[in-house]
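>>> Need coordinates for the following:
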Amino acid sequence: MSHIALYRSWRPQMFKDMVGQQHIIQTLQNAIREQRVSHAYLFNGPRGTGKTTTAKVLAKAVNCEHGPAIEPCNECATCIGITEGHIMDVVEIDAASNRGIDEIRDIRDKVRYAPTEVRYKVYIIDEVHMLTAEAFNALLKTLEEPPAHVIFILATTEPHKLPATIISRCQRFDFRQVSTAEQVARLDEICREEGIAATEEALSYIARLSEGGMRDAISLLEQTAAFSNRNITLEAAVDVTGGIAAEQFYKLAEAIQAKNAAEMLPLVEQLMLAGKSPDKCMENLIYYFRDLLVLKLAPGGQAATERIVDIDRFQAMASAYTPEELFRMIEILNHYQNELKTAAQPQTLLEVALLKLCSTSVPNAQQSAGISSDEVGSLRQQIQLLESQVSKLMKQGVAAAPAASQGNDRQAPRKSFTASGINRPKVKLDRYVAALQGQETQAARMKWGEIMARVKERKVTVQAWLKDSELVSATDGQLLLTFKNEMHREMTERPSHREIIEQVSAEVMNQPYQIVTVMLKDWQAALEGKQDNSIESLELEPENIPMQGGDKQPEWIEEAVKLFGEELVVVKE
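Sure thing, here's the model as predicted:
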């Protein structure tokens, strides 16, 4: 039996046969019982969830010779005629191929006439979101003043593409994906009726692949039954759908975990020779690592892992990864899956993705170093204490500058430096304040999220320091970043870190950009007009700068040397 025949034979002909949409069926039946049938319905939901089928069953229910009835008899001439498509007053239109204004005008002209064979004229417009703007306007006129004998049923997978004026004139029903358990029950029923032998694991696997679409599940069932001579096993289902077997999953995951590219590449080649498509392999790998992650984070939950046969082996593989590694691996696979859609060499891109996983799959730094959680907490406390001491010392240094310069009438140019020895020039904020609402600033803000993501790909530690910042203004090829934490600002300004950020910014913005940093409090003060819009990170008068001749350094610089060491504290003219 062909797929079309099999699907038609198992396509629900009555409301009670619908799978997974009981909430919608009950609402429609109550409306029929109370004779409050609407003139227009909007059925929205994923493909294969029963939108068009429900529309036809509704058309039979309101026109049944023994009704209107909450269940069509499915035996009278009207019900049979609607099922077979012989009733001219029940019209099904595919908007994907009949999307113009002429088709809708034709409907508008014909709705005025009473039905010739049944009670209601029913127009079922499938994929209604494909209609043109002019066609929607023509349809709107009909929906605003519909004749009493007409019912419109609009079906779509993308309701956001419909005009609000159309949606507001329809009763909207959202069809949900059919659950795996409901699909397995229906597939098992079909197998018993059709004399097909199938294991529960195979039916669960088919149901998961259909992604909640009953129609797709029946299609895969029939395809697998033909391949396996009506004896469906999990291995047969995996082979016919292009999936990766559990053993191949394990070998790939093991090679990635061991960072063994030499073993992984032959595995990919074997998959390609076996007829597996790169996009299907990528999709299956995402599912596989998703299941590993679920088992890792919710070991006591009812995580759906029907794709895996040997659960003990699967749990052992899950224990080899940290959640952070699995999150990152899924992100990488998802990124390359999108790239795969337009790739000229899909196999090569799959191999690149897996090589990227090998380089990313590294042991947790804390575990590798053998550091306990208590030690990590203690280190964090020490870092916070050092940050506060540095901030205090810097404030004392700035405050000491005027005192040291008393009695000295000569005003030498001020010098500016940071604790890590970075020569930081003055930042005049007036032009950044003026550019706050400018087009360049708005464009930079829209791209900042992408810049952060690419910086993370280049070097995650740079993005970690940069996360404390906020892009507030952009002008004349410069990006102004504000920081709450001085140390995060210092680390961001390191030459190697700055170079990465500026390179990524140039790539994303398609023009070179330099980053400029200020503290958040200084920026806020500039916005409020409480300062002269000129900020320096740390200013010293000449008397505070150590002399080349070996004069004694100020006490606060000596304290900084004790804290960080001479190699990290550099005073620059």
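>>> Please make it C-alpha for all contacts and neighbour counts, starting now.
Will do.
>>> Tell me where the stretch 101-250 of the chain has helices.
Counting by DSSP state H, counting those that start in this stretch, the stretch 101-250 of the chain has helices at residues 101-110, 133-144, 164-167, 180-194, 200-209, 214-227, 234-241, 246-257.
>>> Columns mean neighbour count on top of the ones you listed, output as CSV?
Below are those laid out as CSV (neighbours: other CA atoms under 10 Å):
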stretch, mean neighbour count
helix 101-110, 15
helix 133-144, 17
helix 164-167, 14
helix 180-194, 18
helix 200-209, 22
helix 214-227, 21
helix 234-241, 18
helix 246-257, 18
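>>> Those into a markdown table, with extra columns for distance to Tyr432?
Formatted as a markdown table, these follow (distance: least, CA to CA, whole Å):
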| stretch | distance to Tyr432 |
| --- | --- |
| helix 101-110 | 52 |
| helix 133-144 | 44 |
| helix 164-167 | 41 |
| helix 180-194 | 56 |
| helix 200-209 | 53 |
| helix 214-227 | 56 |
| helix 234-241 | 58 |
| helix 246-257 | 48 |
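>>> Find the nearest non-adjacent residue to Gln463, please.
Leaving out its chain neighbours, the residue that sits closest to Gln463 by CA to CA, 6 or more residues apart in numbering is Lys456, at 5.1 Å.
>>> Check which residues of stretch 360-379 are buried.
For stretch 360-379, burial by neighbour count (16 or more other CA atoms under 10 Å) applies to Thr360, Ser361, Val362.
>>> next up, for comparison:
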Amino acid sequence: METLYRKHRPQTFADLIGQEHVRTTLQNQLKGGCLGHAYLFTGPRGVGKTTTARLLAKAVNCLNRKGGSEPCNACEACLEILGGRSLDVVEMDAASHTGVENVRENIIENVRFAPVLRAFKVFIIDEVHMLSASAFNALLKTLEEPPAHALFILATTEIHKVPDTIVSRTQRFDFRRIGTRELVARLERLVKAEGVTVEETVLEEIARHSEGSQRDAESLLAQVLSLGEKKITMEVASLVLPISPYEEIVSLAELLSKRDVASALVAVDRLIETGTDLDRFVYDMIRYARELLLTRLGGSPGALSDLPESVRDRSVSLAQVFEPRDLTRLMDLLLEASSSRVSIPQLPLEIAIVKFCTEAGSEFPARGGQASPIAPSDPEPRLLHGEISESPLAANSELELVSKDELAEVVMNAEVALPEEADGHVTFKTVEGKWDEVFEKVAQAHTSLGFLLKTARLIGVEGNAVRLGFDFQFHADTMNATKNRDKLEAVMQKVFGSRVKIFGEYVHADADEIVGNVVGELGGRVVE
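I've put the predicted structure just below:
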């Protein structure tokens, strides 16, 4: 039996939703006859990258295009591609064909020959970021000098893993997550085509759970339709769909805004009694707190627009009750609770509630006397140098002042607490022993990053956090740029077999040492 998302896969550009910027550009290129030789589609999963690639393959080979850009889906060329029988459209899944031999066999050897029947020979490479370094190098030459009859379409969910040399030789299109309203409209068309009646609240819940992925939304809808009912209500859908109890979420948030810890704990007990999935509830609570924060800061006025009407107005008012620091702290506590696994399922959530309502950092101006007094966050405040009493401004208290040089020495020698991953640890000796291998792989794939690593030195390994020292702050900042860290961490994961985190640090060195390092890297010498 054909799955719902395959059965109703978009067959024209007009059927694409949420990607107007991509659709408009490609249609204009088709109409103007100014197609590129290579395209790179990047974005989250399930938003239409592969579908758009197949639409473009149909459009360039269609014998009777409509309006200059839409495939007719009736000519021989379109029907061959629809049925997966076209000899002039080659699809390769890079996730299972990662090696250089796969690229040679499927692409390099194939691209030399003219199309069998159609105008263009189209090569679609899905999950292209999974290709090995040697496979990318083999593909690069073909992308640099492609034959006139070849069209390459690369698709990836992880653009940062695609070499810059590949990206620069393609036209890049960034696909976006699809809005809730657009997904609901799409789902309404599908249920109408299937001859089933589904309540709009069910479709809205499906759209929210899919988080902008059309494929996920249609897969969830297929599960709901599999119940076999001709009219599906929220009660029926709850048998297969994890329902978000927004009434309970908003009510709990209102209790937290008042710091009513007793009533909040009673509300959690009710959730347990009604069989609510607490893992899902905490996840939805985190997302709700984020939406409140975005609304409070004015960064996303429509953040609450996807909520059910029954709680929307209350949520808008609630967003103005919380201070931004309270919402960020609430999310931190809920994230901590979501990662806890104990025999009492409600305990992590209860602890998060108690901490939020009673600990410091959550106070804000009293509203109608609802806010409770908050205890100070650190009963034993400390300075870097010397000790002070609990009340630093108390009469007759003496503070020992710290000179600028002393403070600098303390900061330079301080231990930095770094986050650890759960994928296994590496040691200083391991990293030091394989550093040459890491450097060679990085320099081969990313020349500029390789030069930056020449100026680095290993200064520490804690858990799976690797600290690299640099003589200049600029070099440390460059290393800490997300793009550069991702590239180096990807290489190190391949070398060590576990995930590591890279931290670039400025390490003070005297002038002679800095000059010596720079001159050495440039291949020169100091003349006395």
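>>> For the residue nearest to Gln463 of the first structure, list the residues it contacts.
Listed by CA atoms under 8 Å, 6 or more residues apart in numbering, the contact set of Lys456 of the first structure reads Val462, Gln463, Ala464.
>>> Map it across to the second structure for me.
Lys456 of the first structure maps onto no residue in the second structure, with residues paired by TM-score structural alignment.
>>> Looks like Val118 of the first structure contacts Cys76 (just checking).
No: assessed by CA atoms under 8 Å, Val118 of the first structure is found out of contact with Cys76, at 11.9 Å.
>>> and those two? which has more neighbours close in?
The residue with more neighbours, out of Val118 of the first structure and Cys76, is Val118; 20 against 13, by other CA atoms under 10 Å.
>>> so what's the more buried one up against?
For Val118 of the first structure, the contacting residues are Asn63, Thr78, Asp89, by CA under 8 Å, 6+ apart.
>>> Can you find the partner of the first one in the second structure?
I take that to be Asn63 of the first structure. Using TM-score structural alignment as the criterion, Asn63 of the first structure maps onto Asn61 of the second structure.
>>> show me what contacts its match?
Residues near Asn61 of the second structure by CA under 8 Å, 6+ apart: Ala77, Cys78, Arg118, Ala119, Phe120.
>>> count of residues packed around the residue lying closest to the first one once chain neighbours are set aside?
Put plainly, it is Ala77 of the second structure. With sequence-adjacent residues excluded and distances taken as CA to CA, 6+ apart, Ala77 of the second structure is closest to Cys62, at 5.7 Å. By the criterion of other CA under 10 Å, Cys62 of the second structure has 24 neighbours.
>>> how close does Cys62 of the second structure get to Cys72 of the second structure?
Counting by CA to CA, to the nearest Å, the gap from Cys62 of the second structure to Cys72 of the second structure is 7 Å.
>>> Redo the contacts of Asn61 of the second structure as a markdown table? Include distance to Glu432 of the second structure.
Shown next, in a markdown table, are the contacts of Asn61 of the second structure (distance: CA to CA, whole Å):
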| residue | distance to Glu432 of the second structure |
| --- | --- |
| Ala77 | 57 |
| Cys78 | 56 |
| Arg118 | 55 |
| Ala119 | 54 |
| Phe120 | 51 |
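>>> among those, which are in strands?
Nothing among the contacts of Asn61 of the second structure maps onto strands, per DSSP state E.
>>> out of those residues, who's nearest Glu205 of the second structure?
Checking those against Glu205 of the second structure by CA to CA gives Cys78 as the nearest, at 35.9 Å.
>>> Show me what that closest one lines up with in the first structure.
Match for Cys78 of the second structure (TM-score structural alignment): Cys79.
>>> right, and that match touches Cys73 too?
Yes: under the criterion of CA under 8 Å, Cys79 of the first structure makes contact with Cys73 at 7.1 Å.
>>> list the buried ones in the longest helix along the first structure?
Among the segments of the first structure that qualify as a helix by DSSP state H, the longest is helix 373-404. Burial within helix 373-404 of the first structure, assessed by neighbour count using 16+ other CA under 10 Å, is assigned to Val390, Leu393, Met394, Gly397, Val398, Ala400, Ala401.
>>> tally of neighbours for the match of Cys78 of the second structure?
So Cys79 of the first structure, with other CA under 10 Å, has 25 neighbours.
>>> which ones are touching it?
Lys60, Asn63, Cys64, Glu65, Pro72, Cys73.
>>> Could you name the specific helix or strand carrying the nearest residue to Ile330 of the first structure once chain neighbours are set aside?
Take Ile330 of the first structure and drop its neighbours on the chain: the residue closest to it by CA to CA, 6+ apart is Ile286, 6.0 Å away. Using DSSP states H and E, Ile286 of the first structure maps to helix 278-297.
>>> Of the contacts of Val118 of the first structure, which is the nearest to Val516 of the first structure?
Using CA to CA, Asp89 is the member of the contacts of Val118 of the first structure that sits closest to Val516 of the first structure, with 70.4 Å.
>>> wait, the closest one sits on Thr116?
Yes: with contacts counted by CA under 8 Å, Asp89 of the first structure reaches Thr116, the gap being 7.1 Å.
>>> Can you pick out the residue with more neighbours from these two?
Asp89 (21 against 11).
>>> Give me the distance between the more buried one and Ala258 of the first structure.
As judged by CA to CA, Asp89 of the first structure and Ala258 of the first structure stand 66 Å apart.
>>> Please identify the buried residues of stretch 165-178 of the second structure?
Within stretch 165-178 of the second structure, the residues that count as buried by 16+ other CA under 10 Å are Ile166, Val167, Arg169, Thr170, Arg172, Phe173, Phe175, Arg176, Arg177, Ile178.
>>> Distance from that stretch to the middle of the chain?
Offset of stretch 165-178 of the second structure from its chain centre (CA atoms, centre = their mean, to the nearest Å): 16 Å.
>>> do stretch 248-256 of the first structure as well
The answer for stretch 248-256 of the first structure is 25 Å, by CA atoms, centre = their mean.
>>> What count of nearby residues applies to the residue nearest to Ser179 of the first structure when sequence neighbours are not counted?
Once flanking residues are discounted, Ser179 of the first structure sits nearest to Gly212: 6.1 Å by CA to CA, 6+ apart. Applying other CA under 10 Å, we find 22 other residues in the vicinity of Gly212 of the first structure.
>>> thought Gly212 of the first structure was touching Phe175?
No: judged on CA under 8 Å, Gly212 of the first structure makes no contact with Phe175 at a distance of 10.6 Å.
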